[in-house]
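**Q** Coordinates only, no sequence provided:
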């Protein structure tokens, strides 16, 4: 098989397995046409119904939904390694300064690099939480569109600081309404509004922005209960924890997605459940810089909607699945004797269908079903790690690897083949980033606490001697 085999207008895919929401099935086929899943069912039936379609047999492969990254920061791609070993709230010392130093050209470059990383990792949709760069969102939207990535694009609406600029209420809301009403000519961009953290917005702004999103059918995003220091600041300033504060001002609801939610009380869990608020569970961010682990297994049991997010750490969906399950096992399963922490399937579900529902795209993407956007992966399962196969969902969760992803489709178009774009030069982008990113980092007033690994080794050697 070559990329040319996958370019037909009506494509009939016949893999060994098709990953449906209920689990993998054999003997099935998928018809892709006009950017959507046009038919799904038994291979013999689809072959008979669609004799005009170009049939592509995929022995040793599973066709599965593309992954949903429920929380990302696309314009932070130049600074990934700056986060290693750093204590919490690095956004104040690293991310805000870095984003603030990006002009429109560098914003585009950073966004396209992040989009390429996401596609390479198996993500067909990312939710961007909004950039603090003072250059508008058009360069970022252009970057992800050129890359072929579906994106929920957040616009930051802070009115008390925490961004490159803080305008008056009327200006912010006019910009927000224009953003929500825009992008109708771009089927890969889904607008969203964001407040960086609740403390950088007035109560009125929190309430109004959440309401605007509810009316528009979009999502409202904010980082909530992520770090101890933020919880303590909220208690001192308002006598309420951040999540309680959002509820008090009327900003929770089905349109709201809180990022992290690692420090949640039983009462706050009931608020999430009863208001229909969704959560972006970011297990790798927890491992790297968190104060606690979000109780995702409990959220799942309580029916709280959530997706899995990278938080811009590493865009590798299979490693995200592993981190999601393993983090729950270490934080909660060990002490209770729970060896399965949900039984394997919740993590794949919340990374695809459940994740799409959590971020407001349940009607658009997230599963292989008739009428949904054809956002999917062709994954090689004829590999030593998955043979003999006994339980494909568990195997993909714990053993799946990015290098097994043969092809990535978004909106029915082949975007990546064996890890690289088919219609633009990904390697040229990587070379350009390598040439130019260091100057952008040097221009930003970044404050790092932790030394590089080489410096740390030298210090350790000096201490030992």
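**A** Arrived safely. Just so you know, these numbers come straight off a predicted model, no measurement behind them.
**Q** For the rest of this, base every contact and every neighbour count on C-alpha atoms.
**A** Noted.
**Q** Okay, and residue 274 sits in which element?
**A** helix 266-275 (DSSP states H and E).
**Q** packing partners for the helix or strand following that helix?
**A** Once the chain leaves helix 266-275, the next helix or strand it forms, by DSSP H and E, is strand 278-281. In terms of contacts (3 or more Cα pairs under 8 Å, 6 or more residues apart in numbering; DSSP states H and E), strand 278-281 is packed against strand 67-72, strand 256-260, strand 306-308.
**Q** between the ones you listed, which one is nearest to residue 415?
**A** Comparing the helices and strands packed on strand 278-281 against residue 415 with Cα to Cα, the closest turns out to be strand 67-72 (14.3 Å).
**Q** Quick check: next helix or strand after the closest one?
**A** For strand 67-72, the succeeding helix or strand toward the C-terminus, using DSSP H and E, is helix 90.
**Q** which residues are contacting the helix or strand following that next one?
**A** Counting by DSSP H and E, the next helix or strand C-terminal to helix 90 is helix 96-100. With contact meaning Cα atoms under 8 Å, 6 or more residues apart in numbering, helix 96-100 is reached by 75-76, 79, 131-134, 162-164, 440-441, 444-446.
**Q** Which of the residues in the helix holding residue 274 are classified as buried?
**A** Going by neighbour count (16 or more other Cα atoms under 10 Å), the buried part of helix 266-275 is 268, 269, 271, 272, 273, 275.
**Q** and if you look at stretch 201-219?
**A** If you call a residue buried by 16+ other Cα under 10 Å, then stretch 201-219 has these buried ones: 201, 203, 205-214, 217-219.
**Q** coming back round to it: from the contacts of helix 96-100, keep the buried residues only.
**A** Buried, going by 16+ other Cα under 10 Å: 75-76, 79, 131-134, 162-164, 440-441, 444, 446, out of those.
**Q** now those residues as CSV including distance to residue 417 and secondary structure?
**A** Putting those into CSV (distance: Cα to Cα, whole Å; DSSP: H, G, I helix; E, B strand; the rest coil) gives the following:
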residue, distance to residue 417, secondary structure
75, 24, helix
76, 25, helix
79, 27, helix
131, 29, coil
132, 33, coil
133, 32, coil
134, 34, coil
162, 39, coil
163, 38, coil
164, 38, coil
440, 31, helix
441, 31, helix
444, 35, coil
446, 37, coil
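**Q** then this one, side by side with the first:
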């Protein structure tokens, strides 16, 4: 029988965020079994966790990240999404199993340090996902102590094949060099996915599989249909980058004669297990389709700003009843795994999308996206994203003496607009301390840092040729995509008007 734990002396954020009274938590076998006043817990004789001068909040939930991106921190400036994808063969290529583990562990460690306890990770393994690779990623998260849904990124077309006219616009020998980045036929990748799903052995409440046909344009229709069928057969999620850039939106009209969302709906891909990352270039009909099919959206304001892709119509999505979570995106596209920063941006970026303050995303809405709504998107086999009786004890301990929280006024406003993760002192996952007063309890973080630095240096040498090819392709990709962006599109999600400028 497990020993009960009493977390004593802290202030606990109420589920509605209205206040943070002094409350003690009774935890049994990783589950919160009671929330009592300090007076009521005085007679409790059990293991005590001292939470004096701490604010207890639910562990934040990252609805969209890329663990492989952690080794690409600080690589690139003034990249659009398509230029980031052009850099992919050297940013994320030539990885050994050791590199894959290090990248995932580094991603998980940063999230824990910054108050995030679970994530939906779209992890890239080239040329196709393997049970060994995805299992290694799962083990890395579990070693650090974070929960994860792992969805291998899938495609059967490269960037150069997916964007209409791009391959044909490349001069020789660049066209031939771009051709070497071709992906496996979809039958091979689909078979690899089936093996990955059938061989999964990790506990579903700690590490759960899913599938991520990465960008609809990069997947043939038969491949999308196969992903749809595999996900339904195995009861797992589907997660894709939907309508992220204007280039994608215009390209969809050229290829399909309809929007990306309309095309996925026609293929039967949309459903309650479907999460759309970004969802920027959605029109009203697209939003209605997502709502009617019970889909969710992972809002990634940090990378949307970093890559200049636009401002997602979050208020319209919320009004339509679409569940919205918040993601950090990959460290190679938004620079960090700081969910406090992502939450603040989720609230603030809505201010430039509408002049009516009643239509802005409130602090409470933004925090909900990063806790209970994100947890619902991950759909792990356990109750997370909230502090209440019956929920799992995934708890972040914030230092109430940190300048971010002084004076302690409205708790939700402080968490969304003031907190930057520097108040995080300890983190509990499943009733176990994985970070205790700034020190990891389950693995050697200093060793991981050394291994990550060594891996980055090794990969720079291993990917030098790919980097040179990508550099030669960059201006051609930029020019072609800019021409596409200047074509008319029914909705506008940029502050500027690219058609007129």
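**A** In hand now; what should we look at? Keep in mind that this is a model prediction, so the values were computed, not measured.
**Q** So after superposing, what's the score?
**A** The TM-score (TM-score structural alignment, normalised by the length of the first structure) is 0.87; 438 aligned residues with a Cα RMSD of 2.5 Å.
**Q** thinking again about what came up before, using JSON lines, lay out the helices and strands packed on strand 278-281 of the first structure together with distance to residue 236 of the first structure.
**A** Supplementary listing: these in JSON lines, determined by distance: least, Cα to Cα, whole Å:
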{"stretch": "strand 67-72", "distance to residue 236 of the first structure": "28"}
{"stretch": "strand 256-260", "distance to residue 236 of the first structure": "21"}
{"stretch": "strand 306-308", "distance to residue 236 of the first structure": "29"}
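**Q** I'd like these laid out as CSV, including distance to residue 239 of the first structure and mean neighbour count.
**A** Formatted as CSV, these follow (distance: least, Cα to Cα, whole Å; neighbours: other Cα atoms under 10 Å):
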stretch, distance to residue 239 of the first structure, mean neighbour count
strand 67-72, 28, 31
strand 256-260, 20, 27
strand 306-308, 27, 30
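**Q** closest one to residue 190 of the first structure among the ones you listed?
**A** Set against residue 190 of the first structure and scored by Cα to Cα, those come closest in strand 67-72, at 13.0 Å.
**Q** Just the angle for the closest one relative to strand 256-260, thanks.
**A** On the basis of axes from the mean of the first three to the mean of the last three Cα atoms, to 10 degrees, strand 67-72 of the first structure is oriented at 80 degrees to strand 256-260.
**Q** any chance you could map the strands in the stretch 1-150 of the second structure?
**A** Assigned by DSSP state E, counting those that start in this stretch, the stretch 1-150 of the second structure shows strands spanning 5-8, 11-12, 24-28, 31-36, 47-50, 54-58, 60-65, 116-123, 147-154.
**Q** And the stretch 351-500 of the second structure, by the same measure?
**A** Under DSSP E, counting those that start in this stretch, the stretch 351-500 of the second structure gives strands at 395-399, 424-429, 432-436, 439-440.
**Q** Report the aligned residue range of the first structure for the third one.
**A** The one in question is strand 432-436 of the second structure. With TM-score structural alignment applied, strand 432-436 of the second structure matches the range 413-417 in the first structure.
**Q** Give me the contacts around the matching stretch.
**A** Residues contacting stretch 413-417 of the first structure (Cα under 8 Å, 6+ apart): 3, 6-7, 35, 119-120, 147-148, 406-409, 421-423.
**Q** Would you mind checking the residues you listed for buried ones?
**A** 6, 35, 119, 120, 147, 148, 406, 407, 408, 409, 421.
**Q** Check the gap between the last one and residue 114 of the first structure for me.
**A** What that stands for is residue 421 of the first structure. Applying Cα to Cα, to the nearest Å, the value for residue 421 of the first structure to residue 114 of the first structure is 13 Å.
**Q** so where do the helices sit in the stretch 251-400 of the first structure?
**A** 266-275, 283-289, 296-302, 317-328, 334-336, 345-351, 353-358, 392-399 (DSSP state H, counting those that start in this stretch).
**Q** What is the fourth one packed up against?
**A** In terms of contacts (3+ Cα pairs under 8 Å, 6+ apart), helix 317-328 of the first structure is packed against helix 283-289, helix 345-351, helix 392-399.
**Q** Run the angle between it and strand 123-128 for me.
**A** Angle, helix 317-328 of the first structure to strand 123-128, by the same axes, to 10 degrees: 60 degrees.
**Q** which bit of the second structure covers helix 317-328 of the first structure?
**A** Aligning helix 317-328 of the first structure against the second structure (TM-score structural alignment) gives residues 339-350.
**Q** same thing with the third one?
**A** Taken onto the second structure by TM-score structural alignment, helix 296-302 of the first structure occupies residues 314-320 there.
**Q** Assumed residue 231 of the first structure was part of a helix.
**A** Yes: checked against DSSP: H, G, I helix; E, B strand; the rest coil, residue 231 of the first structure lies within a helix.
**Q** which residues does the nearest residue to it once chain neighbours are set aside contact?
**A** In space, and not counting its chain neighbours, residue 231 of the first structure is closest to residue 241: 5.6 Å by Cα to Cα, 6 or more residues apart in numbering. Shown in contact with residue 241 of the first structure (Cα under 8 Å, 6+ apart): 225, 231, 232, 234, 235.
**Q** what does residue 42 of the first structure give?
**A** By Cα under 8 Å, 6+ apart, the neighbours of residue 42 of the first structure are 27, 28, 29.
**Q** ok, the aligned residue in the second structure for residue 88 of the first structure - how many residues close by?
**A** Aligning on TM-score structural alignment places residue 88 of the first structure opposite residue 81 in the second structure. Residues lying near residue 81 of the second structure (other Cα atoms under 10 Å) number 21.
**Q** That's all I had, so thanks and see you.
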